[in-house]
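*Asks:* Next come a sequence and a model predicted from it.
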Amino acid sequence: MMKESKSANFTQEDLSFVPPSIDSASLLSGESYAYYTPVPAAITPHGTKSENGDLLESTPCVLGVDEAGRGPVLGPMVYGAFYLPLDLHHSLLAEEHSFDDSKVLTPGVRANLMRLINTPGQKLFESCGYAIKSLSARDISSGMMRTGTAVYNLNAQAMDATIEIIRGVVRDRSVDVREVYIDTIGNPATYQQKLERIFPTLKITVAKKADSLYPCVSAASVAAKVTRDVALEVLYEAVLRAKQAEDASETPETWGSGYPSDSKCVGWLRQNMDPIFGWGNECRFSWGTAKEMLETKGGARVDWPEDDEDGNGRLDQLFISGSGKASGQDGLRNWYGNRKVEII
C-alpha cells in the first residue's frame, strides 16, 4: 500500500517537476548517461583548504544505492546514489522527511521529496547530494543480445552502473564516504564481496530490501524512481508528437507503466510495431515480450551477405528472393518504393 509522509504537502507543481537528472537529448537519442549534483554546502570534500590555506577536515558521509526500472520492456533502467553527512542520516531522512522505499510512497510524495532535494535553501538540498546513471533501453538490449562470451547481461550492466556512480562521488568529487548501503536482487554476499574488492576502504553493506531498511537507500530509490518516471514521460511525449505529425487526429493509447505485465504496455507494443524496425529507442528488444511479438507478428527477416575473400559483400546479395536465392538486378531495381508489409 502506498503511503504519505511528513513531506506529503505536495502540489501539482511537484507532480510536473522535471529534475535536473533528466537529459532529454540523451534519452531521445537512445544514449545512456550519468548525472551528478554539485557537492552540497554541508559537506567538506577531501583536500578542501580554508581561506588561509589550512587543510580542512572532511565530512564523514554515508551513501546509499538503489535502482528503478529493472523489469520494464520500455524505458531506461536508472541507478541512483544518494549521500549525506553520517550524523544526519537518520534524523534528516527518516525523522524529518520519512523517506521510505519509493514503491510504497505515493507519486505525489516522491515528486515532492525530489523537488525538495533539488531546491536551494531547503535542508535536503544543502545537506544531500545524489548521482544518477540512466541505462538506455537500446544499450541494455545491445549488451544482452551480443553472442557468445561477449554477452553483457543485465546483472553485469547493473554492477558496472553501481561502481561508476560510487566512483563518481568518492573519487571524482572527493566525498569522504565511510559507509555504503546497497539494495540487491541477487545474492547479497557475492555482490558485496565484489564491491569490497573494488572499494577496500569503504564499509559496504549489501542487503535485500535495503530500500526499506536504510534511509539513504530509500532516498536513492526515490531519486532513481522519479528520474525514470519522468524519463518515460519524455520518451512517450516524443513518440506522441511523431504520431500526431503523421496524423493530427490520431490519439494513440498510453503505454502504461512500461512493464510486460501491464496490458496497456502490451497493447501499445502490438499497435505500434514497425514490421522492419520494431520500435524506437524506448524499447528493450532483448525482452521476451518484444522478441515474441516480432516473431509472431511477422517481423521482416533480413539475410546479410557473406563477405568474399577480401572481406567485401556484393550489394546485389542484399536482395534475397522468396526462395532464398539472390535476385540480382531485380533486387536492385526494386530497392526504391516497394516497401509494403502487412501486419496481421
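*Replies:* Yep, that arrived. Residues are numbered from 1 along each chain as shown.
*Asks:* use CA for all of it now, contacts and neighbours both
*Replies:* Noted.
*Asks:* longest helix anywhere in this protein?
*Replies:* Counting residues, the longest helix found in the chain (DSSP state H) is helix 215-246.
*Asks:* Beyond it, next helix or strand please.
*Replies:* Using DSSP states H and E, the helix or strand that directly follows helix 215-246 along the chain is helix 263-271.
*Asks:* what number of residues lie near Gly258?
*Replies:* Gly258: 24 surrounding residues under other Cα atoms under 10 Å.
*Asks:* again, but for Gly298
*Replies:* 14.
*Asks:* now swap in Arg197 and tell me
*Replies:* By the measure other Cα under 10 Å, the count of residues near Arg197 is 10.
*Asks:* One more to weigh against that first structure:
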Amino acid sequence: MIYACAYCPVDKQEAYRKRGYRDSKDVKPAERDRLFAALLEDPDVGFRSRIVSAEEISNANYSHTENRNLNEVSYDAATGLNRDVLATGINLAELYVDALGNCATYRATLQRLFPGICTIVVESKADVNYPIVSVASIVAKTLRDGITKNLPFKECYITINRNYGNGYPSTPAVKDWLMRNLDPVFGLLSAVQFNWGPVKKALADPKNGVKRVTWEHTMGTPEHKNKMQTKTKSIFETPVVTR
C-alpha cells in the first residue's frame, strides 16, 4: 500500500482542480502519469509518500507483541507523513484527510497530535472534494502502479511469473497467480499480504495440498511439554567458550 500527502500554498489549491487533478480512480493511467510528471516540475507543490509493504502489514497483523490492524497501520502512515512535512519547516495551516474509519475520532486524534494546524478536515471522498487531496491521490496511485509492475521479490533464488495484473486481490489475475505460486509448506511469497481473505482461504483449503504444521511446544500432553522444557533448558545451559 502507498500513502501520500501533498502540500501547496492555500490560495493555489483550486488551480489543481482546473489542471485536471481529481480522484485517481477516475483518471486513466496515461493521464495519471502526465499529471504526476507535471508535479515534478511544479515549484508550488510538494509531496511525500510512505510505502507499507505486504510483509509489514502481515507482520503487524500477526505480531505476538503488538497486534495492529490495517486501520492502525494507516493512521501511523498518515500521521508520520504529516510529521515529516512539519519537520521540514513547512507551515501547515489546513489539513485534509481522506476518511479512514471513524472520521470524528480520527479528526480528534489529529487535532491532539497537531494542535498548531488551524483547520483539520477528515471525511469520506476527500480525494474528490479537495484538490490537494486529489493531488496526493494521483501521487499514491502512480507510485503504486510503478512499484506493482516492478515488484521486488525477496525470493531471488526462484523464477517468479509476474502475470499478477494490477495486484488487487479481488481480480482474477491475482487469484490465479496466488494459486500458481502456492507452496504446500512455505505458503506464499513475501510480497503477499497473508491476512487477505483470498490468501487465508487458499491456505486453509485442503484441496490445495497445504501441509498442516503441528509445533511441538503447542501439543497438550505432559510428555511433550516436559520434553520441550528439557530441550529448552539444555540449550540455555550449554556453556559457551570464548578465546
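*Replies:* Yes, it's here. Just so you know, these numbers come straight off a predicted model, no measurement behind them.
*Asks:* Which other helices and strands does the longest helix of structure 1 contact?
*Replies:* Using 3 or more Cα pairs under 8 Å, 6 or more residues apart in numbering; DSSP states H and E, the elements in contact with helix 215-246 of structure 1 are helix 24-29, strand 61-68, strand 77-85, helix 107-117, strand 129-135, strand 177-183, helix 210-213.
*Asks:* Next, the angle from that helix to strand 61-68.
*Replies:* Inter-element angle recorded for helix 215-246 of structure 1 and strand 61-68: 40 degrees (by axes from the mean of the first three to the mean of the last three Cα atoms, to 10 degrees).
*Asks:* Now for Arg107 of structure 2: which residues touch it?
*Replies:* Ile120, Val121, Val122 (Cα atoms under 8 Å, 6 or more residues apart in numbering).
*Asks:* let's see 6 Å
*Replies:* Val122 (Cα atoms under 6 Å, 6 or more residues apart in numbering).
*Asks:* before we move on, what about Ile182 of structure 1?
*Replies:* By Cα under 6 Å, 6+ apart, Ile182 of structure 1 lies in contact with Gly64, Val65, Val206.
*Asks:* which residue in structure 2 lines up with it?
*Replies:* Using TM-score structural alignment as the criterion, Ile182 of structure 1 maps onto Val97 of structure 2.
*Asks:* What distance do you get for the spatially closest residue to Gly20 of structure 2 that is not a sequence neighbour to Val85 of structure 2?
*Replies:* In this structure, Gly20 of structure 2 finds its nearest non-sequential neighbour in Leu35, 7.9 Å apart by Cα to Cα, 6 or more residues apart in numbering. Separation of Leu35 of structure 2 from Val85 of structure 2 (Cα to Cα, to the nearest Å): 22 Å.
*Asks:* Ser134 of structure 2 now?
*Replies:* 18 Å.
*Asks:* and Glu164 of structure 1, what element?
*Replies:* helix 154-170.
*Asks:* Now that helix: buried residues?
*Replies:* In terms of neighbour count (16 or more other Cα atoms under 10 Å), helix 154-170 of structure 1 has its buried residues at Gln157, Ala158, Ala161, Thr162, Ile165, Ile166, Arg167, Gly168, Val169, Val170.
*Asks:* just checking, Val206 of structure 1 touches Gly186?
*Replies:* No. Between Val206 of structure 1 and Gly186 there is no contact under Cα atoms under 6 Å: 10.0 Å.
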